[in-house]
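>>> With the sequence up front, the predicted model follows.
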Amino acid sequence: MKKFLNTADTFLPDALAGLAAAHPELRVDVDTGTVVRTEAPESAKVALVSGGGSGHEPLHTGFVGAGMLDATCPGQIFTAPVPDQMLAAANAVNAGAGVLFVVKNYTGDVLNFEMAADLALEAGIEVQTVLVDDDVAVQDSTFTAGRRGTGATVFVEKLAGAAAARGDDLATVADIGRRVNAASRSFALALTACTTPAAGRPGFDLPDDEIEVGVGIHGEPGRTRERLRPARELVSEAMEAILADHEALGAGDDTIVMVNGLGATPLSELYLVYGEVASYLSERGIRIARTLVGNFVTSLDMAGCSITVCRVEEPFPQLWDSPVRTPALRWGC
């Protein structure tokens, strides 16, 4: 294993210290295990809190800022944060209008955020939750009961964050988040496994001429292991799975599309994949209205990509275009 680290045990706090040094607009509290916007909570604004195991950066710490998350609680690598972290994040950003928890569908995250919501309610904080479960590759895995939460998390945090920023109430912001999740589907392909600092070796063996089709962001097995083939064929397989599951999506629809790198994929390859996705959708009369290409939900140093397609409804375009200022997403500011 070759990684930039001091020790495996201090990898996360050292990384968070660097985040704080690079972004003074964020406050990293090591004692509570939270990352919070430095400015005081906005009066009467719904606060967005998300979190999960680290190793997927920029998710979630890179999306803390104006127009997206107000706070996040990073767990250890691929390990859910604990309820005390989530409660501390909610307390830090609650401005009296309630808190929305954005939770990826992994067992530890779901259970701990449920406990944190109960604790927040006891403390007088109104909480609603949006569960993200967009991955169509598998219905259940080691980590989940039901579909996994992956790339659509970025869409939920952006669009729900914009709704909160414009002053929508908690019920409306939560409804936007749930609609975005329901309109989104994702599918991932892995060329290599990832290596966690603690393990020091790849999480699974993958021969040079094979790929994992439908892989999870923690390296969970996908649908099949197949021979490496031309990108056009791989994209077609992924898109067929997405469209087969997304019965509401069809000719004449607008979409938001994200081609996301899993950590070690060159940007040139991601643009190549995006080109194939665009061609596939165009041939079926489906338009792409908004686009993201790059690393947004990674899996440490895994080579591969995920494709996320969201069917556009109103007011998704306006919320997407609204200003956002975070370490990883920034426009309109």
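All right, it came through fine.
>>> Could you use CA atoms for every contact and neighbour count after this?
Fine.
>>> Which residues belonging to stretch 219-237 are considered buried?
219, 221-222, 225, 228, 234-236 (16 or more other Cα atoms under 10 Å).
>>> And these, which is closest to Asp118?
For the buried residues of stretch 219-237, the residue nearest Asp118 by Cα to Cα is Gly219; the value is 31.1 Å.
>>> measure the closest one to His56 for me?
Distance, Gly219 to His56, by Cα to Cα, to the nearest Å: 12 Å.
>>> any shared contact partners between these two?
Residues within reach of Gly219 and of His56 at once, by Cα atoms under 8 Å, 6 or more residues apart in numbering, are Ser299.
>>> All the strands of the stretch 51-200 of the chain, residue numbers only.
Ranges of strands within the stretch 51-200 of the chain are 71-77, 99-104, 127-132, 184-190, based on DSSP state E, counting those that start in this stretch.
>>> what does the second one rub up against?
Yep, that's strand 99-104 we're talking about. Contacts of strand 99-104 (Cα under 8 Å, 6+ apart): 46-52, 90, 109-110, 113, 125-133, 148-150, 153, 156-157, 170, 173-174.
>>> which of those count as buried?
For the contacts of strand 99-104, buried by 16+ other Cα under 10 Å: 46-52, 90, 109-110, 113, 125-133, 148-150, 153, 156-157, 170, 173-174.
>>> quick one, helices of this protein?
For the chain, the helices defined by DSSP state H cover 11-22, 83-93, 107-122, 152-165, 170-182, 231-245, 267-283, 316-321.
>>> Can you redo these as JSON lines, where the extra columns are distance to Glu210?
Below are the helices of the chain laid out as JSON lines (distance: least, Cα to Cα, whole Å):
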{"stretch": "helix 11-22", "distance to Glu210": "31"}
{"stretch": "helix 83-93", "distance to Glu210": "39"}
{"stretch": "helix 107-122", "distance to Glu210": "29"}
{"stretch": "helix 152-165", "distance to Glu210": "27"}
{"stretch": "helix 170-182", "distance to Glu210": "31"}
{"stretch": "helix 231-245", "distance to Glu210": "12"}
{"stretch": "helix 267-283", "distance to Glu210": "17"}
{"stretch": "helix 316-321", "distance to Glu210": "37"}
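>>> Against that first model, consider the following:
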Amino acid sequence: MDQSSNCNCLPLRPTPMKKFQNSAHTFVHESLRGLAEVHADILAVHLDPTYVVRRENTPGQVAVISGGGSGHEPLDVGYVGQGMLAAACPGEIFTSCTPNQIVAAAQAAEQGAGCLFIVKNYRGDLLNFETALDMLDFDCSTVVVDDDASVDTSPHSVGRRGAAGTLIVQKVVGAAAAAGASLAECKTVGCRVNSQTASAGVSFQGCMDPITGSPTFVIGADEIEFGVGLHGEPGRQRIPMASAENLAARMLDTIMRDLKPKPEHRLLLCVNGFGATPLSELYVLFNAASGHLKARGLNIHCSLVGNYATSLDTPGGSITVTVLDDEIASLWLAPVHTAALRW
């Protein structure tokens, strides 16, 4: 007897990609148009070449500019506003912005005190920002963010990758610029906060690329990727699924080996979602991470929980720790008003 005749199951088919989009090729521009309309009081969007610029820039203030591939929102475009970025350059999904975008954004945002570029440590970003710097005829400098402590080398980056620590560098440097710091002073504090920041992340599966309609990687139902990057690129190792307590401990072990904080240090603890993790789960992860840090005798001075540096619809998240000094703590807590971060 043919057993298949008794089966009510439908044949397995590939799951179609389901997203709010009209076309993969217009996705970024249409998203930016929506951003501009909702936050017209804060920012403006220019589409040829593409960049986002703050509505009101202060003469004599250093213009802090960042950018990179889209798909990480609210990083970077969501942080254009008072007390943070003067402009941001979004490339296509997971693709670096071009030198022409960066030059146009810098020319629109520069207010006579020069520009400071906040650049994630990826080959394309480094090359294109360096090219733009050579094309500009006013003072510019660069801070490279490489907070990802989970990998030392990657085919996607030159050494350690830039991760969720990017938003911390952007906030601190943006506050310094708003307070009237010079270009050299902004660069100094940016390099210092980057050196005092480390991140590690995990993902439960790859994100769905809206261009290809395929996941960036596929893993087993009982596996997770430890040390995953912001583009969904594979991390340090593939490990069995574990509890939030266990995962927090593993991520913090990586971060603590890098930062080596002492009990007298004050810490900023950021738990960041990659785009598809519910806020309730992020609070579970924060609770676990906070408990582990306190058990080590460490002091959490500031905290942040939410989806701040994402990877499209990746389920998972990261932990970032910054060792604060008086200046960095003050700049972090300084007023900020952007689409995605404000206090």
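Yes, it's here. This structure is a prediction, so every number in the text was calculated from the model and none was measured.
>>> follow-up on the earlier one: out of the buried residues of stretch 219-237 of the first structure, who's nearest Glu212 of the first structure?
Arg225 (4.7 Å).
>>> what's the spacing between the closest one and Ala47 of the first structure?
Separation of Arg225 of the first structure from Ala47 of the first structure (Cα to Cα): 41 Å.
>>> got it, and Thr224 of the first structure?
According to Cα to Cα, Thr224 of the first structure and Ala47 of the first structure sit 40 Å apart.
>>> do the same with Cys305 of the first structure
Plainly put, Cys305 of the first structure is 31 Å away from Ala47 of the first structure if you go by Cα to Cα.
>>> now Arg147 of the first structure
Computed as Cα to Cα, the Arg147 of the first structure to Ala47 of the first structure distance reads 26 Å.
>>> what does Pro317 of the first structure align to in the second structure?
Using TM-score structural alignment, the equivalent of Pro317 of the first structure in the second structure is Ala329.
>>> related to what we said a few turns ago, which of the helices of the first structure sits most buried?
Burial of the helices of the first structure is given as mean neighbour count (mean count of other Cα atoms under 10 Å); helix 152-165 ranks first at a mean of 26.
>>> ok, average deviation of it from the second structure?
Compared with the second structure after the fit, helix 152-165 of the first structure shows a mean deviation of 0.5 Å (mean Cα distance after the TM-score superposition for the first structure).
>>> What's Leu267 of the first structure aligned with over in the second structure?
Superposed on the second structure with TM-score structural alignment, Leu267 of the first structure falls opposite Leu279.
>>> and its match, what is it in contact with?
By Cα under 8 Å, 6+ apart, the contact set of Leu279 of the second structure is 273, 305-306.
>>> with those residues in mind, which one is nearest to Ala40 of the second structure?
Distance to Ala40 of the second structure, by Cα to Cα, is smallest for Gly306 among these, at 23.5 Å.
>>> If we ignore the residues flanking it in sequence, what's nearest that closest one?
Among residues not flanking Gly306 of the second structure along the chain, Asn272 sits closest, at 5.3 Å (Cα to Cα, 6 or more residues apart in numbering).
>>> That neighbour reaches Thr314, doesn't it?
No. If you go by Cα atoms under 8 Å, Asn272 of the second structure and Thr314 don't touch, sitting 11.8 Å apart.
>>> Who has more neighbours out of these two?
Asn272 (28 against 24; other Cα atoms under 10 Å).
>>> Arg325 of the first structure - nearest residue in space that isn't next to it in sequence?
That would be Ala66: by Cα to Cα, 6+ apart, it lies 5.1 Å from Arg325 of the first structure.
>>> Give me the aligned partner of that neighbour over in the second structure.
By TM-score structural alignment, Ala66 of the first structure lines up with Gln82 in the second structure.
>>> Could you measure from its match over to Cys186 of the second structure?
According to Cα to Cα, Gln82 of the second structure stands 16 Å off from Cys186 of the second structure.
>>> and what of Ser154 of the second structure?
28 Å.
>>> Asp125 of the second structure now?
As judged by Cα to Cα, Asp125 of the second structure and Cys186 of the second structure stand 20 Å apart.
>>> Next: Phe20 of the second structure.
Distance, Phe20 of the second structure to Cys186 of the second structure, using Cα to Cα: 39 Å.
>>> quick one on the thing from earlier: let me know how buried the match of Ala66 of the first structure is, in neighbour terms.
Gln82 of the second structure: 22 neighbours (other Cα under 10 Å).
>>> OK, contacts around it?
Contact analysis of Gln82 of the second structure by Cα under 8 Å, 6+ apart lists 42, 54, 178, 336-338.
>>> One more: Glu226 of the first structure?
Per Cα under 8 Å, 6+ apart, neighbours of Glu226 of the first structure: 210-213.
>>> and the residues you listed, which are buried?
Buried among the contacts of Glu226 of the first structure by 16+ other Cα under 10 Å: 211-213.
>>> and the residues you listed as TSV, adding distance to Thr195 of the first structure?
Formatted as TSV, these follow (distance: Cα to Cα, whole Å):
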residue	distance to Thr195 of the first structure
Ile211	16
Glu212	16
Val213	18
